[in-house]
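Asker: 3D model of this:
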Amino acid sequence: MNRTLRMAFAVAMAAILGLVVQAPAHAALGTGYWVRTSTFLRGADKSESYDRGFDVFNKNDKLIGIVWFNSDPVGDDPGDALQACDYEADGVGIEIQMDINPGSTWQTDRIATTRGHNSPYCSPWATGNIGENTLVKVRACVVQGTESWCSAPQYGRA
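Answerer: A predicted model of the protein is given here:
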């Protein structure tokens, strides 16, 4: 099963089991794009770490891509990792940016992007060890050339 299908299956199963929290969609991206976020809780008591996912939609409400922060390893997918997937050949790419130990201003510490690739395309995992229970912020971006339009950041925990 490919990565996108595994992720969709995992989110669906987690929703059935009550482990995913869907946040209301918000139109934080420019040019008519919007995102829907989800949180996947991990650990024995479901509070030790949590993943963040963003579904990216265009102005016609069509899903054009997804981004994901994976806090812990799952199967062949690494932990402390980011991935971006672009489904549509529409002239824009999809990106996820991470700020590790966020302060009062955004600092991009890690990126996974589809920028410069033809769709459909999923980026390789952008990885690197992050200490357990470290707070991170992630945001989804629609990118074109050197421009980026990013969502409001959402918290995750490594």
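
Asker: From here on, just use CA atoms for contacts and neighbour counts.
Answerer: OK.

Asker: Now do Ala81 against Gly145, distance only.
Answerer: To Gly145, Ala81 is 24 Å away according to CA to CA, to the nearest Å.

Asker: for the nearest residue to Ile100 once chain neighbours are set aside, what are its contacts?
Answerer: Leaving aside its sequence neighbours, Ile100 sits nearest to Val136 (CA to CA, 6 or more residues apart in numbering; 4.6 Å). Applying CA atoms under 8 Å, 6 or more residues apart in numbering, we find Val136 in contact with 98-102, 155-158.

Asker: One more, please, to line up against the first structure:
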Amino acid sequence: MRTNRKLRAAGAVTAGLALALGVATSASAATAIPIDGHGTAYWQADPSDGTPGDALRVCDTNADGLAVRAVLTTYSNVTHRREVDTAGHSAGYCTPWKTGDLPEGTKVMISTQYGKGGEWVAADVAYLTA
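Answerer: A predicted model of the protein is given here:
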């Protein structure tokens, strides 16, 4: 009976540790923002595993002839703007990370779009923090 309690306690501690590690690992991953089935935008607030912080990129995942784009602006200063798009590339292409230091805690808006020939259709908007 005593052995069962010890095993259960050890199992609970192990499960709690695994959960805590899982949460810590997923928190450091880039935030994915779907682009209506045409691709995905990624926002990386803090540097992690070789990925720079305050970084934005998009990946075109659908061979439909449309490019994808993401535009980042800050709430407080519209001059903090960055844009990435896959125009001119085939599906399966991901842009390089576009970076620029933002003060910690800066609120950002990332709008995503898809299109071709310079004509973009709005897909989604994400409100995040640097």
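
Asker: TM-score for these two?
Answerer: Superposed pair, TM-score by TM-score structural alignment, normalised by the length of structure 2: 0.70. Supporting alignment: 110 aligned residues with a CA RMSD of 2.9 Å.

Asker: Quick check: ChimeraX command selecting the buried ones in the contacts of Val136 of structure 1.
Answerer: Those of those that count as buried under 16 or more other CA atoms under 10 Å are selected in ChimeraX with:
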select :98,99,100,102,155,156,157,158
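
Asker: Which of the contacts of Val136 of structure 1 remain contacts when I look at structure 2?
Answerer: Retained contacts for the contacts of Val136 of structure 1 in structure 2, judged by both residues aligned by TM-score structural alignment, their matches' CA atoms under 8 Å, are 98-101, 155-158.

Asker: Restricted to strands, list those.
Answerer: 98-100, 155-157 (DSSP state E).

Asker: got a markdown table for those residues, with distance to Trp68 of structure 1 too?
Answerer: As requested, these are exported to a markdown table (distance: CA to CA, whole Å):
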| residue | distance to Trp68 of structure 1 |
| --- | --- |
| Met98 | 11 |
| Asp99 | 14 |
| Ile100 | 15 |
| Tyr155 | 12 |
| Gly156 | 11 |
| Arg157 | 13 |
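
Asker: which one of these is nearest Ser49 of structure 1?
Answerer: Each of those was checked against Ser49 of structure 1 using CA to CA; the closest is Arg157, at 4.8 Å.

Asker: which residue lines up with that closest one in structure 2?
Answerer: Counting by TM-score structural alignment, Arg157 of structure 1 lines up with Thr129 in structure 2.

Asker: Counterpart of Val11 of structure 1 over in structure 2?
Answerer: So, by TM-score structural alignment, Val11 of structure 1 is left unmatched.
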